[in-house]
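Undergrad: Got a predicted structure plus its sequence, pasted below:
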Amino acid sequence: MSVGAVVFDIGNVLIEWQPERYYDRAIGEERRRAMFAEVDLHAMNDAVDRGGDFAGEVAACAARYPHWAEEIQLWHDDWGRIAGPAIPGSVTTLEALRRAGVPVLALSNFGLAPFEIGRRAWPFLDSFDKRYLSGALGMAKPDAEIYAALEATCGHAPEALLFVDDRQENIDAASARGWQTHLFTGPEDWGARLVAEGLLPPHWQAAP
């Protein structure tokens, strides 16, 4: 089936998400490794992604590990520097698809408060025809329910969705529902896939 809509993941597809890199700069690699070995910061972030209160989840985690409290609090207080920068080549594909009139959707594990920070930093996050954010839905990839929530209201058959994500488990969950998929390894391959699908012309990067 031809593609009716393109579904973008956000983290590590449109915006870099490498918290370890931020902490290496902020506290040094050795201390970062020690903290990440002791504190499951990604589990804390998953709770936010699933609708938990951003400030509250970070503060609770900091309270459980008082000797790391200041460093953990940075996850909230300096989130605008932990996330990013944007991945220019991927943002360009999003903009080109919009110019071409192709519906573009977002399906992302993203907390609501962090997303509002992101919108101020990266206006292209308002470019989607519809957004399906885990923080708003109370569910997250790769749970089947979040894919079903998108299918229920996006106006396209599952087989007409082309989904790009950087995590294999998220791709597998979409494929199991009949979605077309692309495992993101870089904007060049992603752009080539869009050309191969006939969604962008061969020389789309030169288009005004």
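TA: Received, thanks. Numbering: from 1, shown residues only.

Undergrad: alpha carbons only for contacts and neighbour counts from here, please
TA: Fine.

Undergrad: Can you name every helix or strand that the helix or strand hosting Ile171 contacts?
TA: Using DSSP states H and E, Ile171 sits in helix 168-176. In terms of contacts (3 or more C-alpha pairs under 8 Å, 6 or more residues apart in numbering; DSSP states H and E), helix 168-176 is packed against strand 161-165, strand 180-183.

Undergrad: if we look at the last one, which residues are touching it?
TA: Put plainly, it is strand 180-183. 159-168, 171, 174-175, 190, 193 (C-alpha atoms under 8 Å, 6 or more residues apart in numbering).

Undergrad: ok, back up a step: could you say which of the helices and strands packed on helix 168-176 is packed most deeply?
TA: Compared across those, strand 161-165 shows the largest average neighbour count, a mean of 24 (mean count of other C-alpha atoms under 10 Å).

Undergrad: Return the distance of the residue in the chain sticking out farthest from the centre relative to Glu57.
TA: The C-alpha centroid of the chain is most remote from His67, which lies 30.6 Å away (C-alpha atoms, centre = their mean). Separation of His67 from Glu57 (C-alpha to C-alpha, to the nearest Å): 17 Å.

Undergrad: Show me which residues of the helix holding Ile171 are buried.
TA: Asn170, Ile171, Ala173, Ala174, Ser175 (16 or more other C-alpha atoms under 10 Å).

Undergrad: Show me where this structure has its strands.
TA: 5-8, 15-17, 83-86, 104-108, 130-133, 161-165, 180-183 (DSSP state E).

Undergrad: List of residues touching the fifth one?
TA: Taking C-alpha under 8 Å, 6+ apart as the criterion, the residues outside strand 130-133 that touch it are Val104, Leu105, Ala106, Leu107, Ser108, Asn109, Phe110, Gly111, Leu112, Leu150, Cys154.

Undergrad: can you check the first one too?
TA: Judged by C-alpha under 8 Å, 6+ apart, the contacts made with strand 5-8 from elsewhere in the structure are 102-108, 156, 160-165.

Undergrad: next up, a second structure to put side by side with the first:
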Amino acid sequence: MGIEAVVFDIGNVLIRWQPEIYYDALLGEDRRRAMFHAIDLHGMNERIDAGEDFREVVYGTADAHPDWAEPIRHWHDRWVELASPEIPGSVRALRALRAAGVQVFALSNIGEGTLALAEARYPFLAEFDRRYISGAMRAVKPSPEIYAMVEADCGLAPGALLFADDRADNIATAAARGWQTHLFEGPEGWAECLVSHGLLKKDDLA
């Protein structure tokens, strides 16, 4: 079956999402490790991805951990610095696909509040034909529910979707539903995948 739409994850595909790097610079690696050991900050973020209020969740976590309150609040107040920088090769691929007339979708675990901040910093996030955002959908990857919602909304057969994500569990669920998939490990491999499927030519990505 031919590919009719390419589906991008956002974090670690289009924008680097490794908060530890930010906190290493802020606190030093040892203190950052201590904070992440004491507090499940990624679990906190999963609540936001699932649809809870961005500021309420972060500030509530900070209030519950006064010894770490100030750096925890950075997760909200300086989020665009945590979610940085963009991955230029992936942005080129997104725009090249659109120029070639290929539909491009986003499927991302991200909250509505965090997406609003990201859009202001990264205009390319407004360039998708369709966006499937976990915080708005109240469903998260790798739950099969969110993939089924994508299929129902776009009306395309699973085999007509090519999905790139940096997490193997997210890829595995998509593949089990019949999606074509690519485990994202860098923009070079993603570009090669798109070329191999005949969606782009190497010159399109120069």
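TA: Okay, I see it. Here the structure is a predicted model, which is why all the values come from computation and not from measurement.

Undergrad: so can I have CSV of the buried residues of helix 168-176 of structure 1 showing distance to Arg31 of structure 1?
TA: What follows is these, written out as CSV (distance: C-alpha to C-alpha, whole Å):
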residue, distance to Arg31 of structure 1
Asn170, 31
Ile171, 33
Ala173, 35
Ala174, 37
Ser175, 39
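
Undergrad: tell me the contacts of Glu188 of structure 2?
TA: Glu188 of structure 2 neighbours (C-alpha under 8 Å, 6+ apart): Gly89.

Undergrad: That one -> structure 1?
TA: Following TM-score structural alignment, the counterpart assigned to Glu188 of structure 2 within structure 1 is Glu188.

Undergrad: Ser108 of structure 2 now?
TA: Match for Ser108 of structure 2 (TM-score structural alignment): Ser108.

Undergrad: Can you get me a residue count around Gly198 of structure 1?
TA: For Gly198 of structure 1, the count of nearby residues is 12 (other C-alpha atoms under 10 Å).

Undergrad: Pull the contacting residues for it.
TA: So Gly198 of structure 1 contacts nothing (C-alpha under 8 Å, 6+ apart).

Undergrad: again with Leu115 of structure 2
TA: Contacts for Leu115 of structure 2 were tallied using C-alpha under 8 Å, 6+ apart; there are none.

Undergrad: Distance-wise, check it relative to Leu14 of structure 2.
TA: When C-alpha to C-alpha is applied, the distance between Leu115 of structure 2 and Leu14 of structure 2 equals 13 Å.

Undergrad: on that earlier part again, using TSV, please lay out the contacts of strand 130-133 of structure 1 together with distance to Glu30 of structure 1.
TA: Shown next, in TSV, are the contacts of strand 130-133 of structure 1 (distance: C-alpha to C-alpha, whole Å):
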residue	distance to Glu30 of structure 1
Val104	41
Leu105	39
Ala106	36
Leu107	34
Ser108	31
Asn109	29
Phe110	28
Gly111	28
Leu112	31
Leu150	41
Cys154	45
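
Undergrad: what's the closest of the residues you listed to Trp179 of structure 1?
TA: Taking C-alpha to C-alpha as the measure, Trp179 of structure 1 sits nearest to Leu150 out of the contacts of strand 130-133 of structure 1, at 11.5 Å.

Undergrad: What separation do you get for the closest one and Pro142 of structure 1?
TA: Distance from Leu150 of structure 1 to Pro142 of structure 1, by C-alpha to C-alpha: 13 Å.

Undergrad: Please say which of the two ends up with more neighbours.
TA: Neighbours per residue (other C-alpha under 10 Å) separate Leu150 of structure 1 from Pro142, with Leu150 holding more: 20 against 17.

Undergrad: show me what contacts Gly138 of structure 1?
TA: Asp49, Arg50, Gly51.

Undergrad: Would you agree the first one is in contact with Ala113?
TA: No. Here Asp49 of structure 1 does not reach Ala113: they are 9.6 Å apart, not a contact under C-alpha atoms under 8 Å.

Undergrad: more crowded one of these two?
TA: Shown here are Asp49 of structure 1 and Ala113; by other C-alpha under 10 Å, Asp49 has more neighbours (28 against 17).

Undergrad: any idea what that one aligns with in structure 2?
TA: So Asp49 of structure 1 corresponds to Asp49, using TM-score structural alignment.

Undergrad: Verify the stated contact: that match with Leu107.
TA: No. Under the criterion of C-alpha under 8 Å, Asp49 of structure 2 makes no contact with Leu107, lying 11.9 Å away.

Undergrad: Overlap of the contact sets of the two?
TA: Ser134.

Undergrad: burial count for the closest residue to Trp204 of structure 1 other than its chain neighbours?
TA: Closest residue to Trp204 of structure 1 apart from its sequence neighbours, by C-alpha to C-alpha, 6 or more residues apart in numbering: Ala96 at 7.3 Å. Ala96 of structure 1 has 20 neighbouring residues, counting by other C-alpha under 10 Å.
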